[in-house]
Structures are given as C-alpha cells and as structure tokens.
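*Asks:* I'd like to go over a predicted model; first the sequence, then the structure.
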Amino acid sequence: MVNKIQKIRISIGSAVVLGLREIKVDTYPSTCYLMTYTTSQCIGKCSFCPQANGTNKKYADNLSRVQWPVFDWEIFLNNLKENQKLNTELRFKRICIQVLNYRGFFDDVLYIIEKIHTIYPDLNISTAIPPISSKKMEKLHNAGLERIGIALDACKPTLFAKIKGPDNHGPYSWKKHWKSMKEALTIFGNGKVTTHFIVGLGETEEEMIKSIHYTIERNILPGIFLFTPIKGTPMALEKRPPIESFRRIQLARFLLLMNLQNLSRFIFKDGDLVELNNFSNKELRALINEELPFLTAGCPDCNRPNYTYRPGDEPSGFPRSLTFEEKEMVYNELRSLVSI
C-alpha cells in the first residue's frame, strides 16, 4: 500500500446505509459513494460545482445537491464489512469514488482502491477522476479498479472551455479529456470507460444527442444528469431545462445505446428533438414499461437518489422502479415525439 489516509467523505445516503447517519431517505443507494478528502479545494474551476476552486467554502460538504460528511477511514471500513455481510437489498453492489483534483489525489485514490479490493475482491469499484496518464491508469486497474470515468460535463468544446476550461481559468482541456478517455479504453476495455454529460449547461438538445451518439460510437459509456443550480457556485442563478427536454434526451440516449434507432431518424427543429421517424406510440409505451431509459444513467448498479432533484420532486433519473402514475407522467412528457 502506497499511502494511508485518515478520512473519507461519504454521500449522506450511503452513510445512512452504512449506519453512520440516521435520517429518513426516500430510496437507498445501491452503490456506496465515496469522495476523496482534502483540506484544500479542488483546483478545478467547474462553474456548476460546489467543490471548485474559488467556490464559497460554506458549501464544501456538497457535491451537486447531496451532502458528503467526513468520516474516519477505519470506521468506514468496519461498517462496510458489516454491510457486505447482508443478504438484503441494502448490501452495496458497487463502490464509486469521486476524486477531487488536488496535490496527492492519485496516491489517495490508489490506496482506497487497493485497500477495498484486497478485502472485497468481488465488489466492483468505479471512479470519477480527472485526466491522468496511462501509466497511472494502469496502476489503478492493476489495483482493482473495474471501470474509470472522466467527465466531460459539457457536450461541445466551446461550452467545455467556458464552463470548466481555459475560458474559465480552469486547468482542463477538451483535447486532453478525450485523449485520456481513448487511452483508458486500451487499459480497461470497451464499455468500461465512462463519461458524464450535464444536460442544461447551454447546449441544444441536438448538440447533446449528437455528442452522446459520438461517444457511444467510440465505445465510451455516456451517463447524463440534469443540471442543478447549487448555492455558492457561479451558476447558482442559472435555470434548469424543462423536464420534458431531459426526458427526450434520456430516450434518445437509450435508443442510440441499444442500437434501436439510427441518428438519421431523429428530427430536430431549432435545436430541439421534435419527432422520431418510424417510432410508434406502442414502442414508446413498451420502453416506458421497461423503465430502463428513465432510470439513473451511469455505471451498472448506480442509482444516485436525490443527486439532481429534491425529495418529493419528480426524479430526473429515477433511482427505483416507476409507479403507474410516473409512467403515465413520462408518457405525457414524450408523446409529442410519436404518432398515435
């Protein structure tokens, strides 16, 4: 082991499942979400993120709209041990490590992966991490990392530069992110490299859907999340796009990912998806009943409850099966795309 960490951040929902917090939650997470701990801020300057350099430290316990309290590392390991003994739905199926960008972050995440994988070799581990060298990726893979995520967030180069790149005095570049993802494919393999897009940063539906398609064609799994304005960030006053827009992108992503529709059949007008050629009302109903297009879109076993919506609100990505009423709601949000 190259390092020994003392503290770890754990999402509040994961902490509840581990018995480290006692609060009421609507849905339990199926993945244990961790975040590397540092006393400094992330050097990234992503405009939407409360962890970013220059963001009000009052909100440093948040990532998106979820709280990530700090816990002792050894206490976490002890409670994870008890969790993995369970034979119920509360037993975590995956560990996901959110990695902040700070001096020494690689040694920290390498230690976390090595330690967990040594104790629980059958527990899949993912990480969302800043771009790193292929040599470092190989070390993470050899340590037990099952898949790696390098988030683009923005779906086109100009928006990337504005939100998290050089136009915002950030450390990231579109080309380096793509270079890192392509190198990761040679190490982790097709389908084991992910990226994330945030819907609502200023792109059109057409731009987002075409970027999702481009990513899928290159064997990278694209997850999508709905933009959530967070207090203390530069984008705190920006508006979320309508849920209907997110639903259209959810449906498009699933159809492209499953190779159920060709991109040429997507009809756009003024940047919005307005119609799907040769896609019937019956097919739409069947997909809604299947539910998969509208569940949280990330790694396998990732459900992220309340990550981008408030408890009691309509979920953007559903963290659980949909009720009959919710299926009807989703149908009404999408029925304009198909002929009756």
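*Replies:* Looks like it came in fine. Small disclaimer: the values here were computed from a predicted structure and weren't measured. Residues are numbered from 1 along each chain as shown.

*Asks:* CA atoms for contacts and neighbours, from now on please.
*Replies:* Will do.

*Asks:* quick one, strands of the stretch 151-300 of the chain?
*Replies:* 193-199, 221-226, 266-269, 272-276 (DSSP state E, counting those that start in this stretch).

*Asks:* closest to Met208 out of those strands?
*Replies:* Met208 lies closest to strand 193-199 among the strands of the stretch 151-300 of the chain, at 7.5 Å (Cα to Cα).

*Asks:* which helices and strands sit right next to the closest one?
*Replies:* Counting contacts by 3 or more Cα pairs under 8 Å, 6 or more residues apart in numbering; DSSP states H and E, strand 193-199 packs against strand 147-149, helix 174-188, strand 221-226.

*Asks:* any idea how many residues pack against Glu290?
*Replies:* 13 (other Cα atoms under 10 Å).

*Asks:* same thing with Ile8?
*Replies:* 21.

*Asks:* cool, Thr27 as well?
*Replies:* 15.

*Asks:* chain neighbours aside, what residue packs nearest to it?
*Replies:* The shortest distance from Thr27 to any non-neighbouring residue, by Cα to Cα, 6 or more residues apart in numbering, is to Pro305 (6.2 Å).

*Asks:* pretty sure that neighbour is touching Pro29, no?
*Replies:* Yes: between Pro305 and Pro29 there is a contact at 6.3 Å, judged by Cα atoms under 8 Å.

*Asks:* so which of the two has more stuff around it?
*Replies:* More neighbours surround Pro29 than the other of Pro305 and Pro29, with 28 against 24 (other Cα under 10 Å).

*Asks:* in stretch 324-337, what counts as buried?
*Replies:* The neighbour-count check on stretch 324-337 (16 or more other Cα atoms under 10 Å) flags 327, 330-331, 333-334, 337 as buried.

*Asks:* putting a second one here so we can go through both:
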Amino acid sequence: MRWHELKAELLAIGSCRLTGADASGYIESSAAGPGAGGEGSVFFSMDGKRIRLSISPDSPVEIRHDGDGHVHLSFGKIDATGILEQPALHCPRQAYITVSGNCIFSCKYCPVPLNKGRVKTPDEIVGMIESVINRIDSISITSGVIGSIEDDEKRVINVLERIKGLDIPVGVSIYPGPETPDRLYSEGVSEVKFNLETATSALFEEMCPGLSWDAIIMSLDRSVALFGRGNVFSNVILGLGETDEEMEACIRLLTGRGVIPVIRPLTPAAAVASYKRPSPERLLRIAAIHWDALKNAGLDTGEARTMCTYCTGCDIVPGRDCE
C-alpha cells in the first residue's frame, strides 16, 4: 500500500489508541483546528511523511510505542512501522500558535467557541517561540476572533512586530478584513491562509452565519497579487454535504486564482458532530482532482514554507504525499 492510500485509510478514522511505553513527550494538545479541546494527538511518521491522529481509547487504530519514539501502527490488515515525531508548538518543525483561543463567531463545524480559550500576550508568544527556536523551520500564527475582526488583526500585528527580527518564514491565517492582506504584507509575512471553509457559497452561508464567502475570495485575490501565486492558501472542509462536483469546482476556482487549496477532512464536532468523516475512497478521489488542478495551474505544494501545507499532518497534500 502506497503512503497516500494508507493515509486516506487513517484520515477516514482520524484517531488512534496509544499503547505501550510512555509517550507523553510526543503528545500535542490543540487550541484550534482538528481535535481542538480533545485528549491530544500524535504525529505518526514513516519514510519522511506524516499524519496527525487524535488520541481516543475507542479508536480501531492502535499505535504501540516501543520506546524512544519507535512505534508499530496496526489497523485491520494494516501493519506499519514508523516513529512518533515530537511537536515543537502544535506540530513538528513549526511554532504554530493560536493568539485568541476563543471566537465570537459560531461556525457550525468549529469547537473553538465552546472551549472558552484565552488571549495570549505578545510577551507570552515570544517566549513560546524562543523555547523551541532550535527545533523549528517556521512560525505560523492563527487566531479566533474576539471583540471584532479588526481587534483580532491588531493583536496579530502586535505579535508580528515583536518577531520581525527573526530570520525565519512566518505564515498567518486569520479571518481577513478588507485591508488585512496589505497589512500582513507590510509586516513581512511570507505566506497567508484565508479559509473559504466550504465548497459552495450556499454551504458557507449555512455553516458560517455572519461571515462572507465573497469577502474571503476578494482577500485571496488581493493576497495573490501581493504575495505571489503559490504563497496563498485556503482551507476547504471535505464532508459538510458538498458533492464531488462542487468540491472540484471549488478546487479549480482556487487554483485558477493562484491559491493552493488545503482540503481538510471533516472532524465531526460542535453542531456537525453527527456527520461522518469522508471515506478513504472519497479522500483519494478528491486528492486526484486536487493534484490535477495544481499541476494545470502550475502550483507546487513542495514550495510551501509555513502552516498546514508545510506540515501535511491533517490532509492529503498532492505533491508531498502523492504524485
């Protein structure tokens, strides 16, 4: 079984049971993204490729830790040997930091508003980065929205001003206001990720009340003009009720604009907790479409330096996980 096929099988489950020797040093706890507020997760790596799996005592996937990060993964007929990667902050090789751990919006798929997280200070964030500076290749900043979109942007800008002197790529993923791309560009940010979240505007209106699909598209277009093709990204969740045809149209809409889509398998949570994760077969179908769209648009995920496309833990990333 090739890596991307194994990864599709595991992403369709999304979790693992962690057994064997103590592996607490390899467990990561998230304030945002898949698994936010859960029991933590681990990064399983084989031949230089990785997947992030949430820890659950009920998972059919077992990862047995034999010590020193060496593990055996088993699930049905699958038996694989690999390692656990030690996260820096949120994921391996990055300081991926959530500034505001709460949000005033109530996107139906997102558990962050339920977690009642706090706002980190710039001093605290600088200290976090300094604590892992020898183990990271990049810094990524994300945030929920507390107060207003403008307040959130100001908090992120304050952090960026504090870390300007570091010679390391910085990526930012926040909900954008009209001037956000220009302000982030002026702060020396390397890459941005503004999340379209759903494959259609109608589904966006249903899932993200109070937010604007068209405003995100405008921010993505402005960002490509500033940062260049292939340096702008957008998460699109797979499994919210869209058809394959709708997902393909969204992927090609983004790649045609110079944006690299991040196709994120749904983690059922919050108001969509009863939904199902995408099947391995669907993950592979969409990955093939994604890969074709990237090639046709001349976009290379291998050039990503920050955020999700650099990490690859939560998604199948054509060009990194498969060719």
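*Replies:* Looks like it arrived, so ask away. Computed from a prediction, not measured in an experiment: that's the story for all the values here.

*Asks:* what's the TM-score here?
*Replies:* Once superposed, chain against chain, the TM-score is 0.63 (TM-score structural alignment, normalised by the length of the second structure); 235 aligned residues with a Cα RMSD of 3.4 Å.

*Asks:* circling back: SS state for the residue nearest to Thr27 of the first structure?
*Replies:* Under DSSP: H, G, I helix; E, B strand; the rest coil, the three-state class of Pro305 of the first structure is coil.

*Asks:* show me the contacts for it.
*Replies:* Listed by Cα atoms under 8 Å, 6 or more residues apart in numbering, the contact set of Pro305 of the first structure reads 13, 26-29, 318-319.

*Asks:* how close does Lys93 of the first structure sit to Thr36 of the first structure?
*Replies:* To Thr36 of the first structure, Lys93 of the first structure is 20 Å away according to Cα to Cα, to the nearest Å.

*Asks:* picking that back up, so for His117 of the first structure, which of the strands of the stretch 151-300 of the first structure sits nearest?
*Replies:* Across those, closest to His117 of the first structure is strand 193-199 (Cα to Cα), at 18.8 Å.

*Asks:* how many neighbours does the counterpart of Thr215 of the first structure in the second structure have?
*Replies:* Thr215 of the first structure maps onto Leu254 in the second structure when the alignment is built from TM-score structural alignment. A count of nearby residues for Leu254 of the second structure, using other Cα under 10 Å, gives 23.

*Asks:* isn't Leu254 of the second structure right up against Glu248?
*Replies:* No: the pair Leu254 of the second structure / Glu248 is not scored as a contact, 10.0 Å apart, by Cα under 8 Å.

*Asks:* show me where the second structure has its helices.
*Replies:* 3-13, 112-115, 122-132, 149-162, 180-186, 201-207, 213-227, 244-256, 280-297, 307-311 (DSSP state H).

*Asks:* so what does the fourth one touch, helix or strand wise?
*Replies:* Using 3+ Cα pairs under 8 Å, 6+ apart as the contact criterion, the neighbours of helix 149-162 of the second structure among helices and strands are helix 122-132.

*Asks:* so what touches the helix it packs on?
*Replies:* With Cα under 8 Å, 6+ apart as the test, helix 122-132 of the second structure has contacts from 88-89, 95, 97, 99, 139, 158-159, 162-163.

*Asks:* how about 6 Å then?
*Replies:* Residues outside helix 122-132 of the second structure that contact it (Cα atoms under 6 Å, 6 or more residues apart in numbering) are Val159.

*Asks:* list the buried ones in it?
*Replies:* By 16+ other Cα under 10 Å, the buried positions in helix 122-132 of the second structure come out as 122, 125, 129.

*Asks:* now render those residues as CSV, adding distance to Glu281 of the second structure.
*Replies:* Output for the buried residues of helix 122-132 of the second structure, formatted as CSV (distance: Cα to Cα, whole Å):
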residue, distance to Glu281 of the second structure
Pro122, 44
Ile125, 40
Ile129, 39
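
*Asks:* if I line the two up, what does Leu283 of the second structure land on in the first structure?
*Replies:* In the first structure, Leu283 of the second structure lines up with Phe246, judged by TM-score structural alignment.

*Asks:* Lys93 and Thr36 of the first structure: who's more crowded?
*Replies:* Taking neighbours as other Cα under 10 Å, Lys93 of the first structure and Thr36 compare with Thr36 leading, 21 against 18.

*Asks:* corresponding residue for that one in the second structure?
*Replies:* Residue mapping for Thr36 of the first structure onto the second structure gives Val99, with TM-score structural alignment as the criterion.

*Asks:* ok, that match - contacts?
*Replies:* 119-120, 143.

*Asks:* without its sequence neighbours, what residue ends up closest to it?
*Replies:* That would be Ser143: by Cα to Cα, 6+ apart, it lies 4.9 Å from Val99 of the second structure.

*Asks:* surely the one you found meets Ile97?
*Replies:* No: taking Cα atoms under 6 Å as the definition, Ser143 of the second structure is not a contact partner of Ile97, at 8.0 Å.
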